[in-house]
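Colleague: one predicted model, sequence on top.
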Amino acid sequence: MSAKPSAPHISLSDFPVPFPKSSELCSKLTVTTGGYGVELESTVPGESWLPGQPAVPLSSCANAIMPYLRKDLMTPRLDKMFPYLWLVATQSSSHISALHEQRVRGREVIIAENPELHLVWADNRVFIKPLPPYLLSHAFWQAYLTPMPITTPAVAKTPLLIPGITTQEDQEDILRSALGFMRTYYYLIRHESDFRLAQDLHILPASPLTFAAFVAFISHFSPDGAGSSKPVSVTDDFVSPRYRFGQLRLTRLNLWAKPALGQWKFHKLSWQYAETFARLYPPLLFAFALISIVLSAFQVGAQAAPQWETFAAVAAWFAVAALTVVGVVGVTMLSLLVCMVAREFVFAMCVE
């Protein structure tokens, strides 16, 4: 394994909108300026909300957009686990299987709106967060994500205030998360077959969209070199710590969540007692089968050579050890059941 990675510290103070307005796939928003504030307005009559989110109003006085972005894009727990992620997955942000490859590997795509679960996989499932329509809008990136000043003749070269932003670092954290998230779709949809699968799975916005238009848009989030038609390269230096890695295995996340987060699990795989204990049956049955075979061998050996005292002593010791192991396993299983019931009881008592 490679050495433990370090988190990026490059400033995004001059980071531009990653794509030109001609490449945007959502034209429902426009930027308006006035005084010292910046607002978004819908170009669709009667729609005064964030595209795809009717519960999030566009009005700056509501101050709802930035709190929503923190919840919808940021991955604080995975960022905190960053020093441990090299033990969880390949240390490469491009380690992301395209959608058709997910099918080849026998994985079912499960839609997950929680950004912490995006590209996390377990057994035959992989969780993918749908692409929000607002991230396809040039006006949205200009108004809320890129920290470059928006100026007007009345307020020349003066950065306009973004509602909900407390510090430049706060804004940069959201921008890093957005850049990293968008870059994952550059790897997820590489072929037209991936694009068709994405449409069937409803992880792309429901709009008249062609594969060519999507490729022209998403290529601006690639880590390849920038050029005249590509303002910037979205390399690992510009994304949040979580997105310096690709797919993450949930079983390993659950293992390292204990030292990294102080939590028993990162995310529960099983929601029923029967499923939890069913996962323990195969290894326990395998261990007990081995113990049974060894005990049978000792019994046959002791009967064949009763005068072999050393062999008899080892057989007696192993029999006691086997009984001890069975007792410890039984107590552990019972303790696990008691802990699970107690946790649910505490949770039920704490919920208002």
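Modeller: Now that the structure is in, tell me what you want to look at.

Colleague: hey, let's count contacts and neighbours off CA atoms from now on
Modeller: Fine.

Colleague: find the nearest non-adjacent residue to Leu119, please.
Modeller: Gln247 (5.0 Å; CA to CA, 6 or more residues apart in numbering).

Colleague: let's bring in a second model and compare:
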Amino acid sequence: MGKRHEMAVRTILEENEDSVIEIDSSKGLEPPFAEEEKILREEDLVLPGTYHHKRNVISINNDVASSVKGYMVCDLDVTRLNKIHKHLWLAGLPSASRALHNQVRVGREIIITESADLHIVWRDNVVTLKPLPDYLLSYATWINTLCKDEDLYRSARGFLYSYTWLISSKSDLRIAHAKGLISEDIKWEHWAPFSAAVVSRIQGDPSSINQRYIYGELRLKRLNLIYRFSNASNFKTMIRGYEYGYHQYSTYFERNFKWVLTAIIYITVVLTAMQVGLATTQLNTSAMFNRVSYGFTLFSILAPLITLVIGAIIMLILAVFNVRHALGEKARSHQ
């Protein structure tokens, strides 16, 4: 079990080593707040006992620096978004996201996620938010871990910065407490000066944050399109996109084929109008109207059949893909 845990942590660190530069804090990496501005004392910080990484559950050893770092690298990982950064302008604006009270005002339901790359991602009337990790409020954690790795440092600063967008008033803080986004021990008199210090330091050095946080809210449908077509050679990516949110085929068709119902209603209205038109003397003798009616009638017969065939093909492809994926996971679990 110990070897498996060590290998899993090493895998997390190796996956990020292309963009990770080990630097100590003496080279200019400093916490985004002063020690006297911290909200959380080191002795009050309690890290999780375990975390998930690629379907594996990994335990955290607080006495081993690499174990703690591996957890934080995984917890703040936004590699998927960085891979498509040049296309993110299609999914969002390079500006701060709405504050929490405005998210509620526009009718969005706040859903909790523990994935940093789904933080402030929205679809329809839902926005997913990752709770603010307590360790980002600890000065000692910044000095001992976050400031010793440039990539992790930039991700941590960017994520913390995003919460200064979300919580900018007392009403925002009340919503954050109610939704479990931030510790209830953090009061307004703590957050107000802390967030002001963070903003003043980060806005003065925007290059110190991960490039994902140049953008605020990102639209999930656009992210799915970007992911599918920016890596069209990858069959898995083409099927699943950025976030595969369909656990039933019925959900997939409900979200992607709503337009069919609208089309059927429109066709029905047009056919009814044509029937009325053919009953009149003026249009009944019109060669052009008869040709149009004939063509549209054929179209209204064939179009639903073609749509059904396409839907059946898509369902078959999804079924084959899911079976292959399940068999692959089964084979990996036995290795």
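Modeller: Done, it's in. Just so we're clear, the structure is a prediction, and the values are computed from it rather than from any experiment.

Colleague: superposing both, give me the TM-score.
Modeller: With the length set by TM-score structural alignment, normalised by the length of the second structure, the two chains reach a TM-score of 0.80; 289 aligned residues with a CA RMSD of 2.1 Å.

Colleague: to which residue of the second structure is the residue nearest to Leu119 of the first structure aligned?
Modeller: Aligned counterpart of Gln247 of the first structure in the second structure: Glu217 (TM-score structural alignment).

Colleague: shouldn't that match be in contact with Ile120?
Modeller: Yes. Counting by CA atoms under 8 Å, Ile120 is a contact partner of Glu217 of the second structure at 5.1 Å.

Colleague: are there residues contacting both of the two? Which ones?
Modeller: Here Glu217 of the second structure and Ile120 share the contacting residues Ser97, scored by CA atoms under 8 Å, 6 or more residues apart in numbering.

Colleague: distance check, Lys179 of the second structure against Arg219 of the second structure.
Modeller: 21 Å (CA to CA, to the nearest Å).

Colleague: of those two, which one has the most company?
Modeller: Arg219 (19 against 14; other CA atoms under 10 Å).

Colleague: contact partners for that one?
Modeller: Residues in contact with Arg219 of the second structure, defined by CA under 8 Å, 6+ apart, are Ala91, Gly92, Val121, Trp122, Arg123.

Colleague: and the two most separated of the residues you listed?
Modeller: Pairwise distances across the contacts of Arg219 of the second structure peak at 12.0 Å for Gly92 and Arg123 (criterion: CA to CA).

Colleague: between the two, who's got more neighbours?
Modeller: Per other CA under 10 Å, whichever of Gly92 of the second structure and Arg123 has more neighbours is Gly92, with 19 against 13.

Colleague: helix/strand/coil for Ile218 of the first structure?
Modeller: helix (DSSP: H, G, I helix; E, B strand; the rest coil).

Colleague: nearest residue to it in space, please, no chain neighbours.
Modeller: Tyr186 (5.7 Å).

Colleague: aligned to that neighbour, what sits in the second structure?
Modeller: In the second structure, the residue matched to Tyr186 of the first structure (TM-score structural alignment) is Thr164.

Colleague: so what does the strand or helix carrying that match touch, helix or strand wise?
Modeller: For Thr164 of the second structure, the host element (DSSP states H and E) is helix 150-166. On a contact count with 3 or more CA pairs under 8 Å, 6 or more residues apart in numbering; DSSP states H and E, helix 150-166 of the second structure meets helix 188-203.

Colleague: any idea how far apart the tips of stretch 203-212 of the first structure sit?
Modeller: 17 Å.

Colleague: pull the residues that contact it.
Modeller: Identification of contacts with stretch 203-212 of the first structure by CA under 8 Å, 6+ apart yields Leu25, Ile111, Ile128, Lys129, Pro130, Leu131, Pro132, Pro133, Glu192, Phe195, Ala198, Gln199.

Colleague: which of the residues you listed count as buried?
Modeller: Using 16 or more other CA atoms under 10 Å as the burial test, the contacts of stretch 203-212 of the first structure include Leu25, Ile111, Ile128, Lys129, Pro130, Leu131, Pro132, Pro133, Phe195, Ala198 as buried.
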